[in-house]
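[1] got a predicted structure plus its sequence, pasted below:
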Amino acid sequence: MHHMKHHPHTLIADFTTGNVNRQLISFAMPMFLSHLLQIVYNMADMIIVGQTLGKVGLSAISVGGDIMNCMTFIAMGFSSAGQVLIAQYIGAKQHDKLSRFVATMSAALFVFACCVTGVGLLFRREIMELMHTPPEAFAEALSYAGISMAGIVFVYGYNAVSAILRGMGDAKHPFYFISLAALLNIVLDVIFVMQMGTGAKGAALATIISQGVSFLLCAAFIYKNRDRYHLSLTLGQFFHPEKEMLISLLKLGVPMAIKNAAVQFSKMFVNSWVNSFGVAVSAFAGVANKINMSVNMMSNSVNTAGASMVGQNIGAEQYGRVRQIVFAVYRIMIAVAVAASLVIYFFPEQVYGIFTDDPAVIRIGYEYIPIAILAFFSCAGRSGSNALINGSGNSHVNFVTAVFDGIVLRLGLSVLFGIVLDMKYMGFWLGDALANFTPLWVGMLFYHSGAWKKKAV
């Protein structure tokens, strides 16, 4: 294990020396598996609910899931920011600041989770109406969203604890805890939805309980091994967050959260238009979403791993390695995009058949193939740029990407193709796929400017 220099008994990985490709893959792999598991149990949710409740159940979970994703992505923005800042502290060998930062980040996310839950529960009916939820699915979707929102504190908590571990370069432990959550989720789904017949409510409850268990275990694990992570946590620190640290978390977290939320909001805007084309189109949107998610997840895990590695190396002023890391991320993701495109091009029947046997839905799937391929390559394009933009912790560039990617181009192009050029639902999907290329060109400009060499902390 020469490439991972370990301090005695420490669980922190050092990414400032050693083989870049090997580190990137060994760090991204557990993250990818974690994401994959999340997809698998999301799919299990959809399959179990789809089989028991049919189209209506699928539509309810699709809409309720969109709202939950939006809330979760906001949390992920802050936890990604935290992960990068932790990586930069470690790269700069400032272990003394870690505990204070971890306490500050956890406190901030907890307060945030409470606010989101409050707003969500107050306005969930209005949100459902804005989403053009098909009337026959409204009641189911409402109860699904209500239960999910009540459990948001667990989602935020889990994001905080896994960001702490990943910032330290430890992606394996979060993977163990999420595996547990996935298994528990599927078991509870079978019990609640299939045996007890609780419908979409049961699916939401199963998700919340399993996330809660996984969060509590992971938090307990960090506390038990705090010395090995150079953390000297005390309960008092959680009640006294540090102002400067809170500000640097917000400066970086807000643009990341805006980027995530804006992308998600505009996706919801696109989906609400798409839903208005009827249940078959709405059902296919759910399927397309799941397919894109699988490549997205790969891209996210590789660029999150890349961002942590970039963060450590910028902290340690190893700029040559930063370049190597960014190009390694691109190479991996282009290979993934090529593979995914071949599969959807040659085996569309088999891919769509996993989710549905409805001919109307599959027909839309055939039209969608070129857009799917475009979306796969946009995923590859954004991966290396995101690793650099996020890893540098540069809040301005993050903000520019957020505004263009999330709002200007995504809504602009969707409206252009969908409404102005009247390409209907295909136009909305095309605009969405093209907007995905935004980070690629922002990242290129940022890379050539050399501004990424400045530390965020």
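    Noted; the coordinates are in hand.
[2] switch to C-alpha atoms for all contacts and neighbour counts from now on
    Noted.
[3] could you find the closest non-adjacent residue to residue 61?
    Leaving aside its sequence neighbours, residue 61 sits nearest to residue 141 (C-alpha to C-alpha, 6 or more residues apart in numbering; 6.3 Å).
[4] try it against this one:
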Amino acid sequence: MKIIDMTKGNPIKLLIQFSIPILIGNLFQQIYTLVDRIIVGRFVGDTAFSAIGATNALSMTFMSMCMGAAIGTGVVVSQYFGAKNEKGTAASIANGTYTCILITIIMTVIAMVSTKPILLLLNTPQSLLPDALTYMYIFMGGLIAVSAYFTPFSILRALGDSKTPLIFLVLCSLLNIVLDLLFVVVFKTGVAGAAFATVLSEAIAAVLCVIYAFVKVPQFKQAFVYRKIDRGLINKTLKVSIPTGLQYALIYVSSIILQRIVNGFGEDVIGAFTATTQIELLVQQIFSALGSAMVTYTGQNIGAGKHNRISDGVVAAMKISAVISAVLLAVFWLFGKPIMSIFVANQNIISIAATGIRITSLFLIALGGVQILRYMLNGAGDSVYALINGVVEVIARVAFAISLTAIPFIGMWGIWLTTGLTWTVTAVFALLRYRHGTWRNKKLV
């Protein structure tokens, strides 16, 4: 395992070097999600495809607290690592893991109890409800596997290792595709098979990654030595985990509200929105990779007390993001229809989705800014920002969705305008928070 010390060296080179394995891993993760959707759409049908799409925001809402716990653990670990505190690093790995397990159990129970009432509240079409419920119950029942999948990856990245998680992400992706084909195409198990394939592949990858980490990574071995429950470390982890998890939960809650509005436009628009959402999730992985690099970069440098170096990293990441946004804008405007046709054969869905992705591509520069600054501020331990940012995003998305779709000459296109304008508002807010400099005083260790 090669650990990268991000407290020294050229920021641009370090961020690119660290983010490329994360990007490749994220892309593989999204590719298997895309393949999952394509297999369902092609071999089960449009209704099943739209049913899974109707659960996207809800499933991510429940997962958000688990993701927040993993991120919070990584932030604490990276700051101890940057401060060269070996005992603190090891103990924070152990206690962060305890925190992740507890939060996951709580979210699993909540998800299993509330999924059906929420889907009904969201006005999910009756034709989609059976498949949507089946998918959610299986996926949420296996949430512990998803959490076990995210947590060791977050810790390894906090230690400066972005390459090892890539190996297990690729393994998980390939395994998921094979299991999808086996369960859905061969065994004809429909959306249930797709859900089982995802949970099982992530569980296997998680177990293998944990075994590898304990065998090869000294900090994981030491974590077993310093495994005693430490309330102080758990509190530090929760200080980042809860606001970060709530931030993402609020973001997805606003997406659920948007999904309800989408549902009101019928199955074709639901299918188109599902298709563009999958592509947007794929695109977000590029900016998310930069953001993930910024978490480690910021955590290690703030632990080492190098605040000016963090600002240099932000500038470097923004330059990279601007170039990527311009390239993607051209791709979506030129090849929107061919890209959307990989999901379904319905020409009306394809046409709507192609126009939708062209609209959101105009705002990709804002999306890049959101991801970079959000992750950077999380890495600094600025948990107050994380929560407020979630509130801002909810207000923006709900306000834009309700108002824009109500305008006759905008109508359903307000759905995609809402996405882009929400990115813009949250990017401006994140920039103002960064410029204010409060994050400089949020060091956790």
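    That came through, no problem. Owing to the predicted nature of the structure, the values given are computational and were not obtained by experimental measurement.
[5] what residue in the second structure is paired with the residue nearest to residue 61 of the first structure?
    Under the alignment (TM-score structural alignment), residue 141 of the first structure maps onto residue 132 of the second structure.
[6] so who does that match touch?
    48, 51, 52, 54, 55 (C-alpha atoms under 8 Å, 6 or more residues apart in numbering).
[7] using the three-state scheme, assign the aligned residue in the first structure for the fourth one.
    When you say that, I think you mean residue 54 of the second structure. Residue 54 of the second structure maps onto residue 63 in the first structure, with residues paired by TM-score structural alignment. Assigned by DSSP: H, G, I helix; E, B strand; the rest coil, the conformation of residue 63 of the first structure is helix.
[8] residues contacting residue 63 of the first structure?
    Applying C-alpha under 8 Å, 6+ apart, the residues near residue 63 of the first structure are 128, 131, 133, 141.
[9] how about the contacts made by residue 337 of the second structure?
    Residue 337 of the second structure neighbours (C-alpha under 8 Å, 6+ apart): 350, 351, 353, 354.
[10] what's the helix or strand for it?
    helix 307-340 (DSSP states H and E).
[11] what's the distance between that helix and the middle of its chain?
    Taking the mean of its C-alpha atoms, helix 307-340 of the second structure sits 17 Å from the chain's own mean (C-alpha atoms, centre = their mean, to the nearest Å).
[12] cool, and stretch 315-325 of the first structure?
    For stretch 315-325 of the first structure, the distance to the chain centre is 25 Å (C-alpha atoms, centre = their mean).
[13] and stretch 189-202 of the first structure, by the same measure?
    Computed by C-alpha atoms, centre = their mean, the chain-centroid distance of stretch 189-202 of the first structure equals 26 Å.
[14] corresponding residues in the second structure for it?
    The aligned range for stretch 189-202 of the first structure is 180-193, by TM-score structural alignment.
[15] check stretch 264-281 of the first structure too.
    Stretch 264-281 of the first structure maps onto residues 252-269 of the second structure, going by TM-score structural alignment.
[16] ranges for the helices of the stretch 151-300 of the first structure?
    152-167, 172-189, 199-224, 235-239, 243-275, 279-315 (DSSP state H, counting those that start in this stretch).
[17] mind giving me the packing neighbours of the last one?
    In terms of contact count using 3 or more C-alpha pairs under 8 Å, 6 or more residues apart in numbering; DSSP states H and E, helix 279-315 of the first structure is assigned the packing partners helix 20-91, helix 243-275, helix 319-346, helix 359-392.
[18] output the ones you listed in JSON lines, with distance to residue 304 of the first structure appended to each entry.
    Output for these, formatted as JSON lines (distance: least, C-alpha to C-alpha, whole Å):
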{"stretch": "helix 20-91", "distance to residue 304 of the first structure": "8"}
{"stretch": "helix 243-275", "distance to residue 304 of the first structure": "12"}
{"stretch": "helix 319-346", "distance to residue 304 of the first structure": "10"}
{"stretch": "helix 359-392", "distance to residue 304 of the first structure": "6"}
